[in-house]
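just to be clear, the model below is a prediction. Sequence and coordinates:
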Amino acid sequence: MSAHPGQAPGDGGRTKTTFASLAAHKAAGEPIVMVTAYDYPSAQIADAAGVDMVLVGDSAAMTVLGYDSTIPVTVDEMLMLTAAVRRGLSTPLLVADLPFGSYETSDEQAVATAMRFVKEAGADAVKIERGGSSVDRARALVAAGIPVMGHVGLTPQTAATIGGYRSQGRTASDALAIRDSAAALQEAGCFAIVFEAIPTPATDAIMPHLEIPVIGIGAGPGTDGQVLVFHDLLGIYDGHAARFVKRYAELRAPMVEAVAAYAADVRERRYPEPRHEYGMPEDQVAHLTQLLSDY
């Protein structure tokens, strides 16, 4: 399965990202840009910025749905968000996270869930976490014609079992285990892999052993691309920011100020102003007044 072919209208002449173009980026040493999006407006912003891939991450559980972890988010919630993002994109490849509990039980469960994201929400690919049994799930998904992105290192869905939200691969043996998981996911047919919170020396040592694009988040500059959470890089989310987060703007404060200014204007009757009002012909005003006087 390939990404939607061709060139979208209003995309400034950019061509759509495909799985082949991602491989070409890696071969040419051209960094791949990925960002999360969770709704139509954020998708439009990512699209206009010219990113290569958009991930509807299960991080939406915390950034937009208010959960305290990624665990509670449901398939239906993720489907709604993914469909909204799909409508806002023209050129980026769209990847959707399969939420916790939606693919681990069996190959059949994984395929059924992923099919919904492709058919109902328009995802170009899905992402699953970990090695181990997830390698079998990835192989089954690829066999069913569904492109898969892997995810190793810090895997938030199972953070409790790996010591919490902390970097992974800090010892040689642990780094080798990450390499083995990544290689297994590659062998299973994944088109790319996310490396999260992995020490830079470990990443640099593993990279020569992989042929598919590696997208880093807290894994150093040596990966084939980078991904950040939309709300983190724009300074919107007020929760804990990981060490690897770089804020390119601080939008939360001016957003709060704008809403507070609106609230003050309403309470002081400064809004709406005459320029915000709709008028009515004077004869119709007089006629309406007459009609109302009869009540």
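Yes, it's here.

please make it C-alpha for all contacts and neighbour counts, starting now.
Will do.

and the strands in this structure?
Secondary structure of the chain (DSSP state E): strands at 32-36, 53-56, 93-97, 125-127, 148-153, 192-196, 214-217, 225-228.

including distance to Ala114 and mean neighbour count, could these go into TSV?
Listed next are the strands of the chain as TSV, based on distance: least, CA to CA, whole Å; neighbours: other CA atoms under 10 Å:
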stretch	distance to Ala114	mean neighbour count
strand 32-36	18	23
strand 53-56	13	26
strand 93-97	9	27
strand 125-127	7	26
strand 148-153	9	27
strand 192-196	17	26
strand 214-217	21	25
strand 225-228	22	22
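
dump the ones you listed into CSV; add distance to Gly13 as well.
Listed next are those as CSV, based on distance: least, CA to CA, whole Å:
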stretch, distance to Gly13
strand 32-36, 18
strand 53-56, 17
strand 93-97, 16
strand 125-127, 24
strand 148-153, 27
strand 192-196, 26
strand 214-217, 25
strand 225-228, 22
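
looking at those, which is closest to Pro9?
Of all the strands of the chain, the one in closest proximity to Pro9, counting by CA to CA, is strand 93-97 (15.7 Å).

nearest to Asp76, of the strands of the chain?
Proximity to Asp76 (CA to CA) singles out strand 93-97 among those, at 12.2 Å.

could you give the angle of the closest one to strand 32-36?
Angle, strand 93-97 to strand 32-36, by axes from the mean of the first three to the mean of the last three CA atoms, to 10 degrees: 50 degrees.

which elements pack onto strand 93-97?
strand 53-56, helix 75-88, strand 125-127 (3 or more CA pairs under 8 Å, 6 or more residues apart in numbering; DSSP states H and E).

let's bring in a second one:
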Amino acid sequence: MSATGQEKDLTPPEISARKGKAPLVCLTAYTTPIARLVDPHCDVVLVGDSVGMVLHGLPTTLGVTLDMMIMHGQAMRRGLERALMVVDMPFGSYEESPEQAFRNAARVMAETGCAAVKLEGGEVMAETIRFLTGRGVPVMAHVGLTPQAVNAFGGYRVQGRGRDAERIRRDALAVAEAGALAVVLEKVPETLARGITEEIAIPTIGIGASSACDGQILVVDDMLGLFGDFRPKFVKRYAELGQAAEAAIATYAREVKERRFPAAEHVFGEGPKTVNGEEAA
């Protein structure tokens, strides 16, 4: 049994049923060791296409491929026991048609073992969401700032201010009506996120949105402080692991140069003792 008392994988219907109840805890992560760390504490773990920027050094998410998402999805699956695993569909893998989206989503689910996929887009993707959910593919939606459309937006700008609020509202209503299990609201004004949360019937998951959302999500590397020069307003750093790692690496380098590492306890003698035929430590 996990630390939260959950004995089995959470399911898409169970996540949808959390609307208006205990807030959903969500993180974006990409590797087996991190999966094992977040699993006892998270309801949803998203294998985000942010992996392209976080782990592969890409300037945006646009260069992420389906094969990359599947590889990282497989790594995450090996470390999860209870959290719902959702995998991002990368740019170009679902926009052409509902049929293209189903073909690629089915491959992602079959090869990673994820329980749902995530698509960016509101009204324009409602038909695709309806097509997928009607064929057994649970979908998490994503509206507001959608990073795959960063070029169209002219940068990572807040969406939904002023008259533009109605566009975001319509997007959220459209994906809810199309059957999405939940919707991510990214980088939108607090009052707009609060209003959408009150209006739609599925859980809202905020990132740069409102504490009134039905859940929150962050990129795990951001909240752990692994990047010293990346400090967006919507991220709270719960640790500064980047600084700790840099200090540890600097200490290692210094000890190697000073021949202090390896020390006697880290090397082997000429005549090792054996226990049951194996070399003792």
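Received, thanks. Model, not experiment: these values are computed from the prediction.

dump the helices and strands packed on strand 93-97 of the first structure to CSV, plus distance to Ala175 of the first structure.
CSV is the format used below for those (distance: least, CA to CA, whole Å):
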stretch, distance to Ala175 of the first structure
strand 53-56, 25
helix 75-88, 31
strand 125-127, 21
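
and of the ones you listed, who's closest to Thr113 of the first structure?
Comparing those by their distance to Thr113 of the first structure (CA to CA), the top pick is helix 75-88, with 7.8 Å.

pull out the buried residues from that closest one.
75, 78-79, 81-86, 88 (16 or more other CA atoms under 10 Å).

likewise stretch 152-159 of the first structure?
Neighbour-count burial for stretch 152-159 of the first structure, counted by 16+ other CA under 10 Å, picks out 152-158.

what about the residue nearest to Thr60 of the second structure when sequence neighbours are not counted, distance to Asp221 of the second structure?
Among residues not flanking Thr60 of the second structure along the chain, Met53 sits closest, at 6.0 Å (CA to CA, 6 or more residues apart in numbering). Going from Met53 of the second structure to Asp221 of the second structure by CA to CA, to the nearest Å gives 11 Å.

so for the two, which sits in the more crowded spot?
In terms of neighbours (other CA atoms under 10 Å), Asp221 is the more surrounded of Met53 of the second structure and Asp221; the figures are 21 against 15.

report the contact partners of the aligned residue in the first structure for that one.
Using TM-score structural alignment, the equivalent of Asp221 of the second structure in the first structure is His231. Going by CA atoms under 8 Å, 6 or more residues apart in numbering, His231 of the first structure touches 63, 237.

in contact with the equivalent of Val45 of the second structure over in the first structure, which residues?
Mapped onto the first structure by TM-score structural alignment, Val45 of the second structure lines up with Val54. Residues near Val54 of the first structure by CA under 8 Å, 6+ apart: 34-37, 43, 46, 92-95.

now do Met89 of the second structure
Each residue near Met89 of the second structure by CA under 8 Å, 6+ apart is listed here: 49, 66, 69, 105, 117-119.

separation between it and Thr274 of the second structure?
Taking CA to CA, one finds Met89 of the second structure at 53 Å from Thr274 of the second structure.

cool, Tyr156 of the second structure as well?
Separation of Tyr156 of the second structure from Thr274 of the second structure (CA to CA): 61 Å.

the two: which is more packed in?
More crowded of Tyr156 of the second structure and Thr274, by other CA under 10 Å: Tyr156, with 13 against 10.

distance of Leu233 of the first structure from Gly239 of the first structure?
In this view, Leu233 of the first structure and Gly239 of the first structure are 13 Å apart by CA to CA.

just Ala183 of the first structure next, same as before
With CA to CA as the criterion, Ala183 of the first structure and Gly239 of the first structure are 34 Å apart.

so those two - more neighbours on which side?
Shown here are Ala183 of the first structure and Gly239; by other CA under 10 Å, Ala183 has more neighbours (20 against 11).

would you confirm that the more buried one contacts Leu210?
Yes - with contact taken as CA atoms under 8 Å, Ala183 of the first structure and Leu210 are classed as touching, separated by 6.6 Å.

ok, and what's touching stretch 84-96 of the first structure?
When contacts are defined by CA under 8 Å, 6+ apart, stretch 84-96 of the first structure is touched by residues 3, 7-9, 11, 14-18, 37-44, 47, 50-57, 78, 82, 117, 121-127, 149.

so where in the first structure does the biggest helix by length in the second structure end up aligned?
For the second structure, the helix with the greatest residue count under DSSP state H is helix 241-257. Under TM-score structural alignment, helix 241-257 of the second structure corresponds to residues 251-267 of the first structure.

pull the contacting residues for whatever residue of the second structure lines up with Asp97 of the first structure.
Residue pairing (TM-score structural alignment): Asp97 of the first structure is matched to Asp88 of the second structure. Contact analysis of Asp88 of the second structure by CA under 8 Å, 6+ apart lists 46-49, 69, 117-119.

Asp88 of the second structure - nearest residue in space that isn't next to it in sequence?
Once flanking residues are discounted, Asp88 of the second structure sits nearest to Lys118: 4.7 Å by CA to CA, 6+ apart.
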